[in-house]
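Chemist: Structure for this input, please:
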Amino acid sequence: MPRHTKIVATLGPASSDPAVLERMLRAGVDVVRLNFSHGKAEDHIGRARLVREIAKKIGRTVAIMADLQGPKIRVGKFAEGKVMLEAGQPFVLDAGRVELGDLSGVGLDYKELPRDVKAGDTLLLNDGLIVLTVTAVRGEQVHTVVKIGGELSNNKGINKQGGGLTAPALTGKDMEDIKTAMSFQCEYLAVSFPKNATDMEMARQLANVAGEPWRHKPGMIAKIERTEAIPQLEAILKASDGIMVARGDLAVEVGNAAVPALQKRMIRMARSMDKVAITATQMMESMIQNPVPTRAEVSDVANAVLDGTDAVMLSAETAAGKYPVETVEQMVAIAMAAEQAEETSLDADFVNKTFSRIDQSIAMAALFAAHHLGCKAIVALTESGSTALWMSRYRIHVPIFGLTSQPVSQHKMALYRNVRPHLVERIEDREAALANAEQLLVAQGFLKPGDTYAITCGSPMGHPGGTNLLKVCRVADEGR
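Modeler: The predicted structure is shown next:
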């Protein structure tokens, strides 16, 4: 059985060498993530160009996701680069401080902190490893006492337990980075720290304007990492094309124990709303230094696959780790093993379902027919990729092939679970297009004589949203 779950890998110093990147793509990376929290515009432009070149060379469809930095909710710098905080000591976070920090306190990149907190609030620094209790707010100074100490170094992040920081999701830097991302037409744009649908709508508008010279509109991914986003999840999903379960900052704000159930809920909601879901953060963290993952990490990846996530994501593991290629290989192996164990419940999924659109009904009919007839493949001739997306929302152990004449749709489908995108020439004649699709899958070894498959298309051909035809075909036996 081919792999259904997609792999997202972050690029960085460990994966910038063309030979390493080629090995990663060959190993199974479907989407590369360019993290705009690090590097300059020219770095990202160069990496995007390299990805396109290598993917074309090896014949794989690989999408690019640009991940915006978002607001810098961080402490400033220290005179000696870091300090060691002890439990019980006072420590001042000072928005007005210009000198470098020391054991008494430090400046803030996030100047609004004094207005966002009050006595009794809990602040979590460095991904929650250091805990401060706010004792008083005096002007620009937030006075705290250290509850849990540790090493605090330059520019570490700040979270407020329970949420409530007012920083906007889009900064001036993000707006410039959107222009950079559109210059190489990234397929997906990930927005950090959105609190509501408005944040996503604004980001989409900015991206569409920046992409206008190329007539390019990226898919929008909302990174769910703020407490405030949880009650707004449905609205955020409606305003987005997918979500990233960004478990790092989210866990700091809501607590580690709440994250697994939230992950399952978010993936389930995304699938039900025909959106994509990416599960991220520390999935294979130990492989930054070690050649094999821990058993806990294996279980973590497998559980995300069993939850139905479209993709699992690697961050520092492939950006800065010692074993970027091996990490991808391990993740692929885990995903495939988990998929072989998952159960399909297609009939139950369709009970009490109603479809108002003809194209969506055709997509569901193709799934139903393929499941019960034991088809070897489902083929969607699609302009926008929507038919393939709808099909991919249901668990079925039949590979879905998204055939499109639009390169943007081809690359966007690289993120959809169980969808294999292919770029084909545009053929107006329906019967010729259907015959061409069969010839392609036979030539590439996906179908052989005697195999049955389901195929969907629109009549007339070439109109987005026009899928209205389903055929179940059998590949002719050789010599007949």
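
Chemist: switch to C-alpha atoms for all contacts and neighbour counts from now on
Modeler: OK.

Chemist: how far away is the residue nearest the centre of the chain from residue 190?
Modeler: Against the mean C-alpha coordinate of the chain, by C-alpha atoms, centre = their mean, the closest residue is residue 278 at 4.0 Å. Noted for residue 278: a distance of 11 Å to residue 190, by C-alpha to C-alpha, to the nearest Å.

Chemist: Please name the nearest non-neighbouring residue to residue 235.
Modeler: With sequence-adjacent residues excluded and distances taken as C-alpha to C-alpha, 6 or more residues apart in numbering, residue 235 is closest to residue 197, at 5.5 Å.

Chemist: Quick one: residues contacting the one you found.
Modeler: With contacts taken as C-alpha atoms under 8 Å, 6 or more residues apart in numbering, residue 197 has the following neighbours: 232, 235, 236, 237, 238, 239.

Chemist: which stretches of the stretch 51-200 of the chain form strands?
Modeler: For the stretch 51-200 of the chain, the strands identified by DSSP state E, counting those that start in this stretch occupy 63-67, 82-85, 90-94, 105-107, 122-125, 130-138, 141-148, 150-153, 158-160, 188-191, in order along the chain.

Chemist: what's the closest of those strands to residue 45?
Modeler: Of all those, the one in closest proximity to residue 45, counting by C-alpha to C-alpha, is strand 63-67 (10.6 Å).

Chemist: Please state the offset of the closest one from the chain centre?
Modeler: Its chain's C-alpha centre and that of strand 63-67 lie 8 Å apart, by C-alpha atoms, centre = their mean, to the nearest Å.

Chemist: re the thing from before, and the one helix or strand the residue nearest to the centre of the chain maps to, how far out from the chain middle?
Modeler: Taking DSSP states H and E as the criterion, the element that holds residue 278 is strand 276-280. Taking C-alpha atoms, centre = their mean, the mean C-alpha location of strand 276-280 is offset from the chain mean by 5 Å.

Chemist: And stretch 81-88, by the same measure?
Modeler: Relative to its parent chain, stretch 81-88 has a centroid offset of 35 Å by C-alpha atoms, centre = their mean.

Chemist: contacts for that stretch?
Modeler: Here stretch 81-88 makes contact (C-alpha under 8 Å, 6+ apart) with 102, 103, 145, 146, 147, 148, 149, 150, 151, 152, 153, 154.

Chemist: Please provide the structure for the following sequence as well, for comparison with the first:
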Amino acid sequence: MNSHHLLLEEPIRMASILEPSKSTFFAAMTKIVGTLGPKSRTVEIISGCLNAGMSVARFDFSWGDAEYHQETIDNLKTAVKSTKKLCAVMLDTVGPELQVVNKTEHPISLQADTSVVLTPDQAKEATSNLLPINFTGLSKAVKKGDTIFIGQYLFTGSETTSVWLEVISTWGVRNNIDFLSLSYTRHAEDVRQAREFLSKLGDLCQTQIFAKIENIEGLTHFDEILQEADGIILSRGNLGIDLPPEKGLTPLIKILTTSTQR
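Modeler: Model prediction:
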């Protein structure tokens, strides 16, 4: 298969897209990962992103269903053919963060200076004063005085680990994803388990795993995570929730320095 045919017909399976570009007048040493969302999923918009330098298209499965994202990746393939630009695919799934089980379609509003009870009893209805969660071991995982943040990822509650494994084994296999973004990576074992799962899927045995460092636990075990993962993604927004502002910069500098020296 010649390179021209590969360019048009096989836009996926190209982990080498992240390798440094050949020397040019304007050498591009940094690759651009673009998230394809509601306002950036048409063929026209994606083509513009490719022409502007997007190297990897990220599909965020923390929202939207498989059918929605399939339409988007089909548009990506069309854009790749029309622009003759290579683009790899990254699948980003929800990690092991705790989720509030809200079985109603109504939003939950929390009031300042009020008490909220977190319960593992998922049969209870979520209210502004009672939040069922998908974790039975919370009482053993926290101690008196600990701070619990309730933010953007704690409102759907419909997803489970098995659902996300199914997304990888169905949508991921069908579209031959190049990279798996492992959200909320806490230690090296998370990466090893993900790699073992991918190895059983045949077509995804060469898919690279990018560990997302998003909390203190991930920072604590960063060195061991770096040894297992193919790449590191720093979620500065989520880290900013777990770390005091005055302590946030030092570990980030260390991570960047260690990663580039790997």
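
Chemist: Which neighbouring elements make contact with the strand holding residue 278 of structure 1?
Modeler: The criterion is 3 or more C-alpha pairs under 8 Å, 6 or more residues apart in numbering; DSSP states H and E, and the helices and strands that strand 276-280 of structure 1 contacts are strand 242-246, helix 259-272, strand 311-314.

Chemist: quick one on the thing from earlier: redo the contacts of stretch 81-88 of structure 1 as a markdown table? Include distance to residue 224 of structure 1 and neighbour count.
Modeler: Formatted as a markdown table, the entries for the contacts of stretch 81-88 of structure 1 read as follows, by distance: C-alpha to C-alpha, whole Å; neighbours: other C-alpha atoms under 10 Å:
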| residue | distance to residue 224 of structure 1 | neighbour count |
| --- | --- | --- |
| 102 | 33 | 18 |
| 103 | 33 | 17 |
| 145 | 29 | 21 |
| 146 | 28 | 19 |
| 147 | 27 | 19 |
| 148 | 26 | 17 |
| 149 | 28 | 18 |
| 150 | 27 | 16 |
| 151 | 27 | 12 |
| 152 | 26 | 21 |
| 153 | 26 | 18 |
| 154 | 25 | 18 |
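
Chemist: didn't residue 44 of structure 2 look like it was pressed against residue 79?
Modeler: Yes: applying C-alpha atoms under 8 Å, one finds residue 44 of structure 2 in contact with residue 79, separated by 7.4 Å.

Chemist: Of these two, which one has the most company?
Modeler: When neighbours are counted by other C-alpha atoms under 10 Å, residue 79 comes out ahead of the other of residue 44 of structure 2 and residue 79, with 25 against 13.

Chemist: From residue 318 of structure 1, how far off is the aligned partner of that one in structure 1?
Modeler: Structural alignment places residue 79 of structure 2 opposite residue 54 in structure 1 (criterion: TM-score structural alignment). Taking C-alpha to C-alpha as the criterion, residue 54 of structure 1 is separated from residue 318 of structure 1 by 17 Å.

Chemist: Next: residue 41 of structure 1.
Modeler: Between residue 41 of structure 1 and residue 318 of structure 1 the distance, using C-alpha to C-alpha, works out to 20 Å.

Chemist: More neighbours: these two, which one.
Modeler: The residue with more neighbours, out of residue 41 of structure 1 and residue 318, is residue 318; 30 against 14, by other C-alpha under 10 Å.

Chemist: Report the spatially nearest residue to the more buried one, omitting neighbours in sequence.
Modeler: Distances taken as C-alpha to C-alpha, 6+ apart place residue 324 nearest to residue 318 of structure 1, at 4.3 Å, with adjacent residues excluded.

Chemist: From residue 421 of structure 1, how far out is the one you found?
Modeler: For residue 324 of structure 1, the distance to residue 421 of structure 1 (C-alpha to C-alpha) stands at 25 Å.

Chemist: got it, and residue 194 of structure 1?
Modeler: Counting by C-alpha to C-alpha, the gap from residue 194 of structure 1 to residue 421 of structure 1 is 30 Å.

Chemist: Which one's more surrounded, those two?
Modeler: In this view residue 194 of structure 1 and residue 421 are compared by other C-alpha under 10 Å, and residue 421 has more residues nearby, 27 against 24.

Chemist: ok so, going back, so the residue nearest to the centre of structure 1 makes contact with residue 313?
Modeler: Yes: in this structure residue 278 of structure 1 lies within contact range of residue 313 using C-alpha under 8 Å: 6.9 Å.

Chemist: ok, back up a step: what is the equivalent residue in structure 2 for the residue nearest to residue 235 of structure 1?
Modeler: For residue 197 of structure 1, the equivalent position in structure 2 is taken to be residue 188, counting by TM-score structural alignment.

Chemist: And the nearest residue to residue 148 of structure 1 once chain neighbours are set aside, how far from residue 76 of structure 1?
Modeler: The shortest distance from residue 148 of structure 1 to any residue other than its chain neighbours is 4.9 Å, reached at residue 131 (C-alpha to C-alpha, 6+ apart). Here the distance between residue 131 of structure 1 and residue 76 of structure 1 works out to 17 Å (C-alpha to C-alpha).

Chemist: ok, now residue 233 of structure 1?
Modeler: Using C-alpha to C-alpha, which is the criterion applied here, residue 233 of structure 1 is 32 Å from residue 76 of structure 1.

Chemist: okay, these two: which has more neighbours?
Modeler: With neighbours defined as other C-alpha under 10 Å, residue 233 of structure 1 and residue 76 compare such that residue 76 has more, 24 against 20.

Chemist: pretty sure that one is touching residue 158, no?
Modeler: No: between residue 76 of structure 1 and residue 158 there is no contact, the gap being 10.8 Å when judged by C-alpha under 8 Å.

Chemist: Now stretch 203-219 of structure 2: buried residues?
Modeler: By 16 or more other C-alpha atoms under 10 Å, the buried positions in stretch 203-219 of structure 2 come out as 203-204, 206-216, 218-219.
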